[in-house]
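1. Got a predicted structure here, sequence first:
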Amino acid sequence: MTVLTRRALNRALLHRQLLLRRWKLSPARAIERLAGLQAQATNPPYYALWTRLEGFRRDQLTRLLTDRRVVRIALMRSTLHMVTADDCLAFRPTLQSVLDLSYARSVHSRHVQGIDLDDLAKFARDLIEADPMTNADLGRALSDRWPDRDVTALLNAVRTKLAVVQLPPRGVWGVGGQPTGTTAETWLGRSLAPISPDDLVLRYLAAFGPAGVIDTQTWSGLTRLREVFDRLRPRLRTFTDESGTELFDLPDARRPHPDTPAPVRFLPEFDNSLLSYADRTRIIATEHKPHVFTVNGIIRGTVLVDGFVAATWKLAPDALTVTPLVPLKERDDVEAEAHRLAAFADAEVPIRVLAKPAT
């Protein structure tokens, strides 16, 4: 069986995630190809498309949101993602067990014991489908109905049981305010249409392969996917990584040569390229993870040099600061890309590339 080195896996990831060059794709097509964008914060999806697409403008994504062609909804790993309307309707019901399990394991679940969650979901559905509601307004309505229960627990139960999308202007660059939600079915005017687990795995491999069973489970939050891979095995190519883990991929998928040049790229906070594998060494060295994955759940923006995480970055009102994790061999390219990022964000701030690696 063919062994894929860490660099081979890195170049495959960069290609699938549109990071070996800037592509001439529509933002909607890119979001579909990437199997969604992590969207826990407002601006990261905009940066994610800027770093991947040629000539991307912020208004292009804003228009997709307001035209209901993409939506923000809890999906993989029970976290907010930005996906196309079609993928929202397909992914959400298939991932219901992920949201159920996440809620059952949360501190909130014990505060709704004794409540019929189907009744709770129907009560909330009737309200938010009649008129989209902010969390505050829905929380008050739920508290009136269940006055002795924790409102946050009730709201999270609704988010678990219903396919609730966050409506614009939430998620629009530079716009704040409380989340306002309604069901995906109402917002998009169509019913949920679940994708099969087999097809969901194939979508993952198209966006992130080659990958193993545990990698796929890490990305999706689903469990017991070994039987899915066993069914798909005749349709897939198999490899191993350098540690002997079996990996799967689509038979015709491109896997660039390990020596393929990789340009400097700035990834936003929470980028799925870092979050979608159990073994993340194909993009970030183990010793660098504590500088990127923080104890309070933030995944910092990162800079890829030669395809691997080499620095973190942060745009603040006074500067765009790059903090190296290793000596930067391509410092001029990093500075140039930082200037382009600042221009994209309309941020007239100095660029600071620190001299020493973070310790």
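-> Structure's in. What do you need? Because the structure is predicted, anything quoted here is derived from the model rather than measured.

2. contacts, neighbours, all on C-alpha from now
-> OK.

3. Report the contact partners of residue 178.
-> Listed by Cα atoms under 8 Å, 6 or more residues apart in numbering, the contact set of residue 178 reads 134-135, 170.

4. rerun at 10 Å
-> Under the criterion of Cα atoms under 10 Å, 6 or more residues apart in numbering, the contact list for residue 178 reads 133-136, 166, 169-170.

5. helix, strand or coil for it?
-> In three-state terms, and counting by DSSP: H, G, I helix; E, B strand; the rest coil, residue 178 is coil.

6. Closest one of the contacts of residue 178 to residue 197?
-> Taking Cα to Cα as the measure, residue 197 lies nearest residue 166 of these, at 25.2 Å.

7. Just give the number of residues close to the closest residue to that closest one other than its chain neighbours.
-> Counting by Cα to Cα, 6 or more residues apart in numbering, residue 166 lies nearest to residue 181, which is 4.7 Å off, once chain neighbours are set aside. Per other Cα atoms under 10 Å, the neighbour tally for residue 181 reads 25.

8. adding another structure so you can compare the two:
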Amino acid sequence: MITARELNRATLARQLLLQRHAMPALRAVEQLVGLQAQAPFPPYFGLWSRLEGFRPEELAGLLTGREVVRIVLMRGTVHLVSAADCLTLRPMTQPLLTKYLHTAYSTKLAGLDLAAVVEAGREALTDGPLTAAKLGTLLAGRFPGTIAADLAQVMRMLAPLVQVPPRAVWGKAGQTAYATAESWLGRELHPSPSLEDLVVRYLAAFGPATVADVQAWSGLTGLREVVERLRPRLVELDRGLFDLPDAPRPGPDVDAPVRLLAPFDNVLLSHADRTRIISDEHRKRVITINGQVLGTVLVDGFVQGVWKRDKRVVSVEMFEPVSPGRAQEIRDEAARLLAFAEPGKDGEVTGI
């Protein structure tokens, strides 16, 4: 029997949240199987909350050096992943992206030769990265009677398009422009990536977990058969939870320090049952009706509040009162966040 606190501590250990680690950012990105990245800068805060001495210039250098990329992957959302993971994860997640396109755009795309659109889009990108608007406009000129935005979405879902710098480079600004993963990275997608390896990596980053958890994280279905093939290599705990035999499972009394998690942090989004870290009641206050996921405050390993930053001010809203000692821990962590985001400048923590 594994208790809720034991499940919480095991997940936090895999997520590098029980202590800050002296680990290169690239290694952490791969350990976490990427960071969700709809917005440009949450991954920087996601790594700050996990790594000792992390500076934004490290991740910015990985982006400009093409060692990490931003691309649509799990759950049909933008993730920041290593170049190597991009080449394996994109072909594995392609079935869900194809299904989404056909479900959401079936009427708009009826009768359209999608393979021809992708071929024309790839050709258009050979001269260099393009914004979605420019790419869609070019394709609309090739396919009369179509809508540019729809054609751009076809490319985004059916072709492995990475978002290129300066988008998401710390201290820079720029429109979202796309290149194919193959041209940007100078390598081809993996021809036959292993779903078994995907499940093992998920358990290493998010376990212990059920089949439903793996499917919720990846967006893929039919993974029970994959888990069954892996069963000899796994341990089964209870309630359908599987795990790697040697993965860390700390005791329930292990200390979990206060952490300010980034907006869209994957630890909140990667299980079918998320109560290991956030209650159903609190989840309604963290994930907004328009799909935003707020920055959250972990106290004793569980989400107990949210935070926002406006330049040099961090505003904290706790869902329930906390002790004076905990309040001071939260203020100290918020001050560290400000020192990371605005080094050498005075800041303010409000709301607690």
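-> Now that the structure is in, tell me what you want to look at. The structure presented is a predicted model; accordingly, all values stated were derived computationally and were not measured.

9. What is the aligned counterpart of residue 28 of structure 2 in structure 1?
-> Correspondence of residue 28 of structure 2 to structure 1, assessed by TM-score structural alignment: residue 30.

10. Residue 303 of structure 2 too?
-> Checking with TM-score structural alignment, residue 303 of structure 2 has residue 309 as its match.

11. Its match and residue 300 of structure 1: what is the separation?
-> Between residue 309 of structure 1 and residue 300 of structure 1 the distance, using Cα to Cα, to the nearest Å, works out to 11 Å.

12. Provide the aligned range in structure 1 for stretch 207-222 of structure 2.
-> Counting by TM-score structural alignment, stretch 207-222 of structure 2 falls onto residues 209-224 of structure 1.

13. Ends of the matching stretch, what's the gap?
-> The distance separating the two terminal residues of stretch 209-224 of structure 1, taken as Cα to Cα, comes to 19 Å.

14. Mind listing what's buried along it?
-> Going by neighbour count (16 or more other Cα atoms under 10 Å), the buried part of stretch 209-224 of structure 1 is 209-222.

15. quick one on the thing from earlier: okay, residue 309 and residue 300 of structure 1: which has more neighbours?
-> Legend: neighbour count by other Cα under 10 Å for residue 309 of structure 1 and residue 300, higher for residue 309 (27 against 19).

16. you'd agree the more buried one is up against residue 283?
-> Yes: with contact defined as Cα atoms under 10 Å, residue 309 of structure 1 counts as touching residue 283 (6.2 Å).

17. and residue 89 of structure 1, that's in a helix?
-> Yes: when three-state DSSP is applied, residue 89 of structure 1 is found to be in a helix.

18. ok, now how distant is the most centrally placed residue in structure 1 from residue 272 of structure 1?
-> With the centre of structure 1 defined as its mean C-alpha position, the nearest residue by Cα atoms, centre = their mean is residue 38, 2.3 Å away. When Cα to Cα is applied, the distance between residue 38 of structure 1 and residue 272 of structure 1 equals 6 Å.

19. shared neighbours, these two?
-> Where contact means Cα under 10 Å, 6+ apart, the residues bridging residue 38 of structure 1 and residue 272 through contact with each are 48, 81.

20. And the strands in the stretch 201-350 of structure 2?
-> Listed in chain order, the strands of the stretch 201-350 of structure 2 (DSSP state E, counting those that start in this stretch) span residues 235-236, 242-243, 259-261, 295-299, 302-310, 313-318, 348-350.
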